[in-house]
Structures are given as structure tokens and as C-alpha cells.
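K.L.:
Sequence isn't available, so here's the structure alone:
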């Protein structure tokens, strides 16, 4: 609880407004999806969302607002620790501008700007350009509480597959294997949940895994190297150490800042590009037409745009760059890929085109790779889904092996089965890639708060359309049987009308 009574009062007023706006916008306000039960008697969830971070919360709330009540969210993290913000995100502020909205599904009082101003005051809001990372996480916790989204924490998805025992002619179901960790640390026996639709809101690494380049990992002792996005790095243990960082993006600079703040003797940041990027191409396309309609562009243009982002990467944030370069023991080296890396005595020798370094520890800010085998929920899907290399062959100068591995998604984030005519693969399209793996198909903003405003309605529309189609057979009988009176005539008028 805040020590500032005015801040508490402001938040209480905002929460009252949230409840009022939700009530005002409740029409038609009824759950309309016909329940479904498996032949075994097991309950079937309408939607199961894997991941309770910002994308999962946005999707769950939007579905709830559209009258889809049976939505279950599962997350391996503890309550309030979902997502990246207090695990491996180490920036001081978000990259996106402070006025970015999208999670609130059109409810102004539920927006991040409204929360920030109520909680911290208008003056604090005016002073910032971007929201602080820890305050963003505080907003997400508040958002979850105010929207009533239910998250089953300490529960990890351990696999997906088609549900057995679905009668012929009925829509397929997805079997979701989950493992739950008890309060005492025991991993409980795996169990299976059933769902009509599954949304993978698994973030930036939802396409595979964070990965240190194999050629580097193979030549360095595991206790001397770490990926920048690994949770739980013991930065204090690196005090007094010479640390080499590979990478030029925000994660590289953010981790360098944390290393230096924890007393690293020196940090040398190396990257292969000859010049540090200074222009963020993503800012160019933050407008409604692009964010809302990227999917509708032709394959060649979508590919070329993604190829441009691959070649012309984002720079580090100004804040991260300024923090790092403010340390006298920080140096950055352009045009310096690590040509040779090897353990040497008590440290690691790193050779670049311009110098040879001797480090005590290495940190690789080398991003993620597309690897369907690296994630439990993707292992079965990997062999069954269409990828961009199956659908588009770019000219040689635009070729990209990594882009070709991304899934070729349908209009509502659904995976497309590799063999569409195979009934055994029909369940594949009931799984939605609402994570970074959607970038080539849907654009670069699905995992970003700047894109939720447009991505979430597209996702939800696809789910509700299928739910409606599955119960269309009941529409006419229900309409014909409907007899709730809306007009009550006086007895005399009723008699005269009858005559």
C-alpha cells in the first residue's frame, strides 16, 4: 500500500470508474457459448491460453468481453510474476512510448496511462517519456485484478495434441498436457485438459528458445557463459570480473548496465555490425493501417518487410545506451564479431578482427531461434504446420533461412496444417500462435503492447466465429421456441385483439 494517501485515493477513484465503465458497456452482457463435454464426461474449456503475461491477459479479457466465459489461463510462474518483467527484462523503462494502449479493449479507465496517473500523479506522468519497467508490471497485476482474469499459476504446458474419442462429424478438440508445481516444490503428475481452442501467448521466445550460438557454447565452460535472457543471473557474483557481451541491441546494453551497477571490473560489448544502429524502423510502421491490416498484404510484401527488419535491426534504447556509456569501465566495439572463443586458464580468450580479449565471463545477447523441438507445446505441432518456406520462395537476394522457418498462419493467428485435407490434422488450426512466431504472417507487434490494440480483436474474432458456427444448428430452433413476452396487453385489449 502506498504511503501517499492522495495516491491511494486516486487509485480508488479510478477503480470505481473502471467498475462503472465495465457496467455501462456490458450490453449484451450474456455468455452465449453452448457448453461442450467430452464423450468421457470431461469438461471442455472454450479457450485455454498458455501464458499469463500481457498478451495472455489481453486475450482473456477480450474474450470475456465478447461473452466467452469459459477461458482458462495457465502459467508456470508464481502469481504476479508472469511474463518477462521481473524475470529477465532488465531495462529501466519500456521501449514503447508511454501513451501506448491496447490491453484495455476500449475501456479507457483500464489503460496504462489512466492507471499510472491515478497511482503516481499527473506530474509524474508528465515527467516520463516511457513507463518504468517495474511500474508496468505493477499495472499488469492491477489489470488482472480489475478484469477478473483467472490464471492457474505454477502450471506449465507440457504438450499439445488431438483429443481422442471425439465422434466423427464433431469439431476437433485439443488435448493440453499440463504439469503443476505444488507449494512444497513437488511436481504433480501430468494431467490433460481439453479445449476447443488453444492460444499460445508465450512471448518473444514462443517460437523456440533463447540460444547462445552453438560454435561459442561448445568451446566455453558452461559456468563462464550465460544468455542475456536467462532468469536468475547472479550479477553480484560477477563483481570484479571482466565481462564480454556479444550483441548490440537493448538486451545487450541493459545487461551491461546491470553488470556495471553490480561492480563488474569492466564490460566490453562487441557486435558484428560496422555501425551501431541509430534508427528504429519499427517506429515507421506504428500506424493503424499497418498494425491492423498487415496480414492482408500479399506474401511477397510481407516477406520483404520482415527481411528489412532482419537486416535493419532496432538500436538499443537511448536510456540504456546513456546508462552504459556513463561508466568509465564500459567500452563498445563495432565490427567485432567473435571469430574465435576458447577457455584459457581461469578465463576465456575472445578473438575479434581488431583485438584479442581475455574475459572472466561471457554474456550473449543473441536473441532467439525458431526451434519447434525446444518447447514442449510445439514439439508435436512442428511436423504438422505450414511454414513460410512451404508457401513462399523469395528471390535469392531476399532469402532468409530463419524467416522461412516461421509458421505460415491463417487470418486469426491459427496454425495451418501441412496437409489440410487430412482429418487427423484438423486440430492444428485450433491452436493460435499469439506470440513472436507470428511476426512474418502478422507483423512485428503481436508481443508488443503497441500491437495488442489491433492483434487482439483479430484473434478473438476468429475464435468467436468458429464458436458461433459450431452452434448455428441451434439458432433457428431456439428462435422458433422463444416465447418471452416483451409487451403485455390489458385483458380487454387482448380479448378484442383475439376477436
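P.N.:
Structure's in. What do you need? From a predicted model like this one, the values you see are computed outputs, not experimental measurements.
K.L.:
going forward, measure contacts and count neighbours with C-alpha atoms only.
P.N.:
OK.
K.L.:
Surely residue 462 and residue 412 touch.
P.N.:
Yes: applying Cα atoms under 8 Å, one finds residue 462 in contact with residue 412, separated by 5.1 Å.
K.L.:
okay, those two: which has more neighbours?
P.N.:
Neighbour count, other Cα atoms under 10 Å: between residue 462 and residue 412, residue 412 has more, with 21 against 16.
K.L.:
which ones are touching that one?
P.N.:
432, 458-463 (Cα atoms under 8 Å, 6 or more residues apart in numbering).
K.L.:
Determine which two of those residues are furthest apart.
P.N.:
Spanning the widest gap among the contacts of residue 412 are 432 and 461, at 12.3 Å by Cα to Cα.
K.L.:
ok, structure two:
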């Protein structure tokens, strides 16, 4: 059954010439012009943007077997989006593909105006609808195990599923891998020696129902930590203790000024010293609604200026020494992510060639940060750059559109606010590179494909 908002979406795509022919000349030895790793909101939006640009030989792969395991459904524990409802998303300027168009189509005219924030579950449902409208297929259950150069203008993806292993070649690869990005969840050393069944990171698929009647510690006091704490409390945890090493909780003002999006849009053009200074100055905060959600429970406890000095296993519990000694049945680490490419198995082959920030910039005294320094130093098209110039020019064909690009672009790349300007910028860079590489064998535009 075609609903009116579906028909409007399809008509808008027809009017914009979305079904244009592929404008990139095929190469016999290459499977894909572009391979996108990650089938979440960024991966689908990038494929949509590339198709609009006339780059249609694109594949999108995702390691998760089923859409239900994607971040917005499995690991986004806030009730509503933190992004204001009016911020543009993956529709890239097409009003018929906006969340508001979908929401009014499903709930009735004026429904979008009546809500204050977008419910997380509604956003997940909208993304499913959006993917269907733009006709982007995602090959699920496909993991990347390695990436290697495979000759001039080609990269080789080593892939695996539950049944087999194989390789495919692509001219361009985009890593749209969300919050894990080019690294991994940041597990503090104090937790890493504990039995794995006694702790989890907020990135993990946590069985909160198993925490009913249990005492839970949450290490960290940013958004994901408080979302996990509230979810544990709502699931019946006996007690939840949130620990912050800071002397005070950093709560975002409910109606305070937000970062100027135009300034963020040109962040990558600032010099390295300014970008580094701004990244160091950032302080992770927690929205007031996340704090209030947890604080509504009498069995919630907040510990500030309470750095953990030890954590050890005793009788299947975690004994924590901070502002006193307490025992917990389970620990949740809301401690963010690190972005060193060498820590991701599928990037191990290429990591030695990749420039990190520490390779290209030495901060002033007092501004050093190992975490920031280990992140990749990207070019203006989100591409990896070479640690030693001239040794790995093929790195320019690997693009990062995930949190791993945050240091270079000044915002959480892959989050909703980054899509409006970031996805078109990335698509333009990819199309430009492909066309320039093909000038020696340029072909005419197929009949009917003129735009």
C-alpha cells in the first residue's frame, strides 16, 4: 500500500532526477566504485548522496545480521534525541524526505509541530522508511576483516560472513562506522583486568533485565553514562551509583547557546593549532533531562570528585575504592571511545601508514592529549593522509565519516547535525576524485542522463 507521504517522496525524487544513469566509467578489474562500510544513517545517506551525484556503482555493507542490532535500536538508550527536531538530517535538502514529512504522514497533519523532541524509536522507524524511499540496499552480516591496496586506484576489501570469506575490490572506501569509528570503546585500565562478565561498556548490547535487583556502578558522567544508569534503574536495579572524577557535574544548559553550525562547518579549514586548542577545550556534558531521568529514583546515587583508585573481583563482585569502598554486582563504563586506527583489526594492515594528529602537530605545553593525538589526521574530503608523504598515496581513497573524523572536523561526525554539510562534502570529494582519475579515458554522458 502506497501512502500519500510515500508518493510525495517518490515524486520528489523523480523531479530531482534521482534515477540518473551511472556517470562513472566502469573498470573491469573493480567490483565497486565505492564501498561503504556501515549501514546506519550515515552509510545510507552517503549512498543516497552519491547516487544523486551520478555515482551508482556503490555497495553498502554492515556487520550486523539484522537492522534491529543497529545503534538507534540497540544501543541508543535516551528516550528522545538530543538533537533539536528542526535540525536537518539525511534528506539533504529534500523536504519530502524529512522526518517531519514522514511523521505527519504517519501521525496526521500537525503532529510534528506538537512534539518537543523526536522520540528515539520514532527516529529509528523514520530511518527505515528513508532507506526504503531512497532505495539503498544494505548487505547485512558482512564484516570487513582487512583492507589492502590492490594496484593503481584500487583497494581490496577482505570480507567474511557466517558462511564464507572472500574479497572485493573498490576504487573508494568509506568507513561509516559510527561511534566506534576508527578505534574502539575506551576501557579504563582499572577495569580491563576484571572478568569480562562483570562489566560492560555503553557500546555493548547490555541485558539490563539481568540487572534487576543488582547493585550497579556506572563509571563516567556524560550522556551515555546517565542513559545507561537510568535504563538500569528503570529495569529494576537495586541501586545505581554514578561516579565522576570531576569536582562537579557538567550539565548542559537546557536553553543555552549551541555551537554555531556555520563555524563548525568550516572548522576543518582552521589551522592545526586552533583546531587542537578547541578540541582540548571541549568538555563532555550531560543534558539536564538525562540527569533528571536518573535522579527521579531514590536508589540513584551520584559521586563527584570520586576517581576510582582500584577495582578488583571478590566473590563474583567488583570491589571499588573511590570515595569509600563499595561492592557492586556489575559495572558499566560510560567512558567514551579512542580513535587509534591501529586498535581496529580490519585497519591493522594500513594503520602503520596513516598519519595521526601526533604525527603532524606538536601542541604547546599544557595542551598535550594522548587521546587526541592518536586520532587520524584527515584531509578536507575526510580522507586518511600519509604518515610519511609519498609512501602510501592510496590512503586518499579511504574516507572516514564517523566519530574518528571528529578531531579534524570539530564535531561528532556521523551524528545527525553532521549530515547536512558533511555528506554532500564527502560525496563531492569522492565524485571529484573518480572523475579526475578517469580524465584519460573520459567518456560521453549516456543518452538521457544529462542533468
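P.N.:
It's in. Please read these numbers as outputs of a predicted model, since none were measured by experiment.
K.L.:
Just give the closest residue to the residue nearest the centre of the first structure, not the sequence neighbours.
P.N.:
Nearest residue to the geometric centre of the first structure (Cα atoms, centre = their mean): residue 203, 3.0 Å. Nearest non-adjacent residue to residue 203 of the first structure, counting by Cα to Cα, 6 or more residues apart in numbering: residue 435, 4.9 Å away.
K.L.:
Can you report how many residues neighbour that neighbour?
P.N.:
For residue 435 of the first structure, the count of nearby residues is 24 (other Cα under 10 Å).
K.L.:
aligned partner of it in the second structure?
P.N.:
Aligned counterpart of residue 435 of the first structure in the second structure: residue 402 (TM-score structural alignment).
K.L.:
which residues in the second structure does stretch 48-61 of the first structure align to?
P.N.:
Under the criterion TM-score structural alignment, stretch 48-61 of the first structure matches residues 35-48.
K.L.:
thinking again about what came up before, kindly reformat the contacts of residue 412 of the first structure as JSON lines containing secondary structure.
P.N.:
Compiled in JSON lines, the contacts of residue 412 of the first structure are given as follows (DSSP: H, G, I helix; E, B strand; the rest coil):
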{"residue": "432", "secondary structure": "strand"}
{"residue": "458", "secondary structure": "helix"}
{"residue": "459", "secondary structure": "helix"}
{"residue": "460", "secondary structure": "helix"}
{"residue": "461", "secondary structure": "helix"}
{"residue": "462", "secondary structure": "helix"}
{"residue": "463", "secondary structure": "helix"}
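K.L.:
What is the equivalent residue in the second structure for residue 336 of the first structure?
P.N.:
With TM-score structural alignment as the criterion, residue 336 of the first structure matches residue 306.
K.L.:
quick revisit: who has more neighbours out of residue 432 and residue 461 of the first structure?
P.N.:
residue 432 (24 against 16).
K.L.:
you'd agree that one is up against residue 414?
P.N.:
Yes: with contact defined as Cα under 8 Å, residue 432 of the first structure and residue 414 form a contacting pair (4.3 Å).
K.L.:
Tell me the gap between stretch 94-105 of the first structure and the middle of its chain.
P.N.:
Computed by Cα atoms, centre = their mean, to the nearest Å, the chain-centroid distance of stretch 94-105 of the first structure equals 14 Å.
K.L.:
Give me the mean distance between the strand ranked longest in the second structure and the first structure.
P.N.:
In the second structure, taking DSSP state E as the definition, the longest strand is strand 165-175. Superposed on the first structure, strand 165-175 of the second structure shows a mean distance of 0.4 Å to its aligned residues (mean Cα distance after the TM-score superposition for the first structure).
K.L.:
how about that strand, which residues of the first structure does it hit?
P.N.:
Using TM-score structural alignment, strand 165-175 of the second structure pairs with 190-200 in the first structure.
K.L.:
Just the buried positions in the matching stretch, please.
P.N.:
Across stretch 190-200 of the first structure, burial judged by 16 or more other Cα atoms under 10 Å covers 192-200.
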